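Asker: could you look at this predicted model? Sequence included:
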Amino acid sequence: MSNPTVENKKGSDPKSDANGASLPADGVGLWQVFLIFLRLGLTSFGGPVAHISYFREEFVARRKWLSDARYADLVALCQFAPGPASSQVGMGIGMALGGIRGSLVAWLGFTMPSAIVLAVLGMAFVGFDLGSVDGVIRGLKLVAVGVVAHALLGMARSLCPDVPRAAMAIIAAIIMIASDTVLAQFGVIIAGMIAGFVLLRGQAAPDSMDGHPVRSAKGAIVALVLFFALLVILPIAAQLDGTGLFAVIDGFYRSGALVFGGGHVVLPLLQNAVVDPGWVDADTFLAGYGATQAVPGPIFTFAAYLGAALHTGAGGTGVMISAVTSLVTLIAIFLPAWLLVVGLLPFWDRVRHVPSMRAGLMGVNAAVVGLLAAVLYDPIWTGAIHDLFDIGCVIIAFAVLQWRVVPVWALVGIGALAGFIVGLI
């Protein structure tokens, strides 16, 4: 099934933009989007920045369905908005390729694998001993370093081709390494936009539509209104509801809506939502968080574990209740991220084609390269590299990606197997 919003109207030639991005002549089917994101959900280890790098490899470098500039614009938007950045980037890619339904199937494919695993662990109500898979995790971390480094190099070549933008990226990286806070991240992005307005006006030309039409803002306005309305309605419903269901929904929705930086930053919010009221004890919470590090996909799927752990009744009824609660909490924590993508992306698409805005976005994109460079150093490099053997493994992973010896998903499998074997030695 092809998506009519991205079909070529001129015949069989693929659509393309000034940056070389192109869509297949017959459009992109929703099943195709789902299967690609399902594979990413099964193989994307390494955290949010690594996920963004996997997405770029798949949709920019390999398939060329998005240009580097448009992809960086999307990453920048998701850095501005609260929520899980990598999941929002995935939703945005799905929306660009297949509209609202595309955003949903992209989220489903990317989220489902880790959510199912963590929900099962939550139903079992047991801790997860990471000691047995230390070698596997080590191998996956080293592959993630190579993936992020390869993506960073590609983005730097495309988005920082001159001295002003290279300087912006370097300054942004230095600021983020020196002050790794959400406020610093916002400051770097805004400073990049201002610098782009001032320094890059002469280089900004009107941008093409990149093969994707500007969508109606009516649905976007509804999504934004619903995003804010739920922040007000759910606490009221929680007070009126005697079952506690709306209190659970409110806790997870609020955690997803108010977190900036995504990923690990959501932990204190979730702890406040489920541990402080006594719904889940601290040991169960920490065991689930440890298990989350051992599965691919977004960290926000931790909500599936917590939702399942809320009910531990025996028998088929208890399992069914745990499964339903797990699904409810998973949807609740991701719903605000989806509403923001649907609500903001059409307006973002409208303004990004204006020449003056293009200049600002060129500066933002350079700042995003700096942000990724800072995260590559800390925590990815500092958390994974401990000796010369690790450095050698990263160099090999980088070379494999640079010369496209094997696909990324195969490299992830090789890294996990190699880590397991080394761990046995």
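Answerer: Noted; the coordinates are in hand.

Asker: going by C-alpha atoms from here, please, whenever you check contacts or count neighbours.
Answerer: Will do.

Asker: I figured I221 was touching L340, is that so?
Answerer: No - contact criterion CA atoms under 8 Å: I221 and L340 do not qualify, at 10.0 Å.

Asker: who has more neighbours out of these two?
Answerer: The neighbour comparison of I221 against L340 (other CA atoms under 10 Å) goes to L340, with 24 against 17.

Asker: that's a helix at that one, yeah?
Answerer: Yes - the assignment for L340 is a helix, going by DSSP: H, G, I helix; E, B strand; the rest coil.

Asker: I figured it hits V222, correct?
Answerer: No - using CA under 8 Å, L340 makes no contact with V222, being 10.6 Å away.

Asker: mind listing the helices for the stretch 1-150 of the chain?
Answerer: 30-43, 48-56, 68-80, 85-124, 134-159 (DSSP state H, counting those that start in this stretch).

Asker: how about those in CSV, adding mean neighbour count and distance to A308?
Answerer: Formatted as CSV, the helices of the stretch 1-150 of the chain follow (neighbours: other CA atoms under 10 Å; distance: least, CA to CA, whole Å):
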stretch, mean neighbour count, distance to A308
helix 30-43, 20, 20
helix 48-56, 25, 24
helix 68-80, 22, 29
helix 85-124, 24, 5
helix 134-159, 23, 25
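
Asker: relative to R165, which of those is closest?
Answerer: helix 134-159 (7.6 Å; CA to CA).

Asker: what is the closest one packed up against?
Answerer: If you count contacts as 3 or more CA pairs under 8 Å, 6 or more residues apart in numbering; DSSP states H and E, helix 134-159 packs onto helix 48-56, helix 68-80, helix 355-375, helix 382-384, helix 388-402, helix 408-424.

Asker: now those as a markdown table including distance to L153?
Answerer: Listed next are the helices and strands packed on helix 134-159 as a markdown table, based on distance: least, CA to CA, whole Å:
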| stretch | distance to L153 |
| --- | --- |
| helix 48-56 | 11 |
| helix 68-80 | 12 |
| helix 355-375 | 9 |
| helix 382-384 | 19 |
| helix 388-402 | 10 |
| helix 408-424 | 16 |
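
Asker: structure two is appended below for comparative analysis:
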Amino acid sequence: MPPRKRTRGGTCSVIDYTERLNSNIQALKPSGIRKFFDIASEMEDVISLSIGEPDFVTPWHIRQTGIRSLEDGKTFYSPNRGFMELREEICRWFQRHYHIAYEPKTECLVTVGGSEAIDNCIRALIQPGDEVLIPQPSFVCYQPLTEMAGGVPVILETKAENGFRLTPKELKAAITPRTKLLILPYPNNPTGAVMRRENLNALADVLRGTDILVMSDEIYSELTYGDTRHVTFSDIPDMRERTIVVNGFSKAFAMTGWRLGYALGPAPIIQQMTKLHQYAIMSAPTMSQLAAVEAMRNGDNDCVYMREQYDMRRRLIVDGFNKLGLSCFEPEGAFYVFPCIRSSGLSSEDFCEKLIHEEHVAVVPGNAFGDCGEGFVRVSYSYSIKHITEALSRIRHFMQSHHANTL
């Protein structure tokens, strides 16, 4: 029996919550991304380059469509998988951009953000003991979601000298009889790395002849720079039937608060993901879905404009860090840089702690994205030129004050 303590009205049980809470959830570490954002929110004069959120407002024609849906009284549930109109537009958009056809009735699921699609995919596929291959540094959710599903995360450490790309040699060495799923997080958060077609072909050569499935998180697919555009893994020969593509509207269309994503993949897998979606969520927001139809139909120019703006910021911030002596891999996708801060003599955590308290600039320690991220920090350039320029000035002062041999 739990211990009891006396109160004015009698006795009541003192609950030991650690005994009542799920031990697997208690063992998870909180997201390292939010820590410095939360500190920054309580300080004045802080420049936060810590959150991966576009600083653009959702384009007006998309907002207007959402507003009109409310004015027209379209406030009811949608079908579990999402409105057919939206699923058809998603499949048309995907074929137009990436040249792969999906069946909207059976191979497309609309979710509450790309994050729900990732969770549903992992839970639908993974049974206790199954191994999931996770390249790192990468987004913070893959490993804990694998653990919550009872899977075994197998970490593949990517390296700056390889452009933070997963190599076929690293993939082949990690495969065992228990390997069920490979996660491909490209374009990559936090490094900005991109897998070119030849890189994906090399991975496919390793996967052929196995029954390993692939979850390709392509949420930053519209944010690649230079002459070569994004290639979806499902476009690689023989890979479509083993690949679940996760994407969404947050990054490409500046719709983070609308919370809308989707998954494309083989019908039997989408069917099981839909069951999870039915019981946990039921359906994505109606207003968001109707606005997303407009984004799919008429939002291509918005994506191009925002990509051009990010590209200008990308070149500014990469040049800025390199001039500070903090060597910076040049990202080819997403909107992050991942400079090496080892020359400062500080750990990633110490660097970020001191930087925010001394100079009021918030960035994220690289080890929030896996242990191999130690010695780096993630900096988002989804902010204005003015903010980026001022942040670089403050970081210069920070490096000088810590006597770093960088200038």
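Answerer: In hand now; what should we look at? In this text the structure is predicted, and so the values were computed from the model without any measurement.

Asker: quick one: TM-score?
Answerer: For this chain pair, the superposition-based TM-score is 0.26 by TM-score structural alignment, normalised by the length of the second structure; 175 aligned residues with a CA RMSD of 7.2 Å.

Asker: ok but V110 of the second structure is inside a helix, no?
Answerer: No - per three-state DSSP, V110 of the second structure lies outside any helix segment and is strand.

Asker: grab the nearest non-local neighbour of it.
Answerer: Closest residue to V110 of the second structure apart from its sequence neighbours, by CA to CA, 6 or more residues apart in numbering: Y262 at 4.3 Å.

Asker: isn't the one you found up against D119?
Answerer: No - between Y262 of the second structure and D119 there is no contact under CA under 8 Å: 11.7 Å.

Asker: higher neighbour count, these two?
Answerer: Between Y262 of the second structure and D119, counted using other CA under 10 Å, Y262 has the larger neighbour count: 26 against 20.

Asker: sec struct for that one, please.
Answerer: Of the three states, Y262 of the second structure takes strand under three-state DSSP.

Asker: what's near enough to touch it?
Answerer: Applying CA atoms under 8 Å, 6 or more residues apart in numbering to Y262 of the second structure gives the contacts C108, L109, V110, T111, V112, G113, G114, A117, V246, N247, G248.

Asker: can you count the residues close to the third one?
Answerer: When neighbours are counted by other CA under 10 Å, V110 of the second structure registers 30.

Asker: check the fourth one too.
Answerer: If you count neighbours by other CA under 10 Å, T111 of the second structure ends up with 31.

Asker: ditto for the last one
Answerer: G248 of the second structure has 28 neighbours, counted by other CA under 10 Å.

Asker: that one and G114 touch, don't they?
Answerer: Yes - in this structure G248 of the second structure lies within contact range of G114 using CA under 8 Å: 5.4 Å.

Asker: the helix or strand hosting K180 of the second structure - contacts with which helices or strands?
Answerer: Applying DSSP states H and E as the criterion places K180 of the second structure in strand 179-184. Strand 179-184 of the second structure sits against strand 131-136, strand 213-217, with contacts defined as 3+ CA pairs under 8 Å, 6+ apart.

Asker: show me what the last one is packed up against.
Answerer: Contacts of strand 213-217 of the second structure with other secondary structure elements, assessed using 3+ CA pairs under 8 Å, 6+ apart, are made with strand 179-184, strand 243-248.

Asker: re earlier: any idea which of the helices and strands packed on helix 134-159 of the first structure is most buried?
Answerer: Ranked by mean neighbour count, these are led by helix 355-375 with a mean of 26 (mean count of other CA atoms under 10 Å).

Asker: so T274 of the second structure versus A263 of the second structure, what's the distance?
Answerer: Look at T274 of the second structure and A263 of the second structure: by CA to CA, to the nearest Å, they are 10 Å apart.

Asker: L392 of the second structure too?
Answerer: Look at L392 of the second structure and A263 of the second structure: by CA to CA, they are 38 Å apart.

Asker: which one's more surrounded, those two?
Answerer: Shown here are L392 of the second structure and A263; by other CA under 10 Å, A263 has more neighbours (27 against 17).

Asker: picking up where we left off before, can you redo the helices of the stretch 1-150 of the first structure as TSV with distance to R254 of the first structure?
Answerer: Listed next are the helices of the stretch 1-150 of the first structure as TSV, based on distance: least, CA to CA, whole Å:
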stretch	distance to R254 of the first structure
helix 30-43	25
helix 48-56	20
helix 68-80	18
helix 85-124	16
helix 134-159	30
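
Asker: and A167 of the first structure, which of those is closest to it?
Answerer: helix 134-159 (11.3 Å).

Asker: is it true that I421 of the first structure touches G135?
Answerer: Yes - here I421 of the first structure lies in contact with G135, judged by CA under 8 Å, at a distance of 7.4 Å.

Asker: find residues that contact each of these two.
Answerer: Common neighbours of I421 of the first structure and G135, counting by CA under 8 Å, 6+ apart, are absent.

Asker: in stretch 108-128 of the second structure, what's buried?
Answerer: Residues of stretch 108-128 of the second structure classed as buried: 108-126 (neighbour count, 16 or more other CA atoms under 10 Å).

Asker: fine by me, we can end here.
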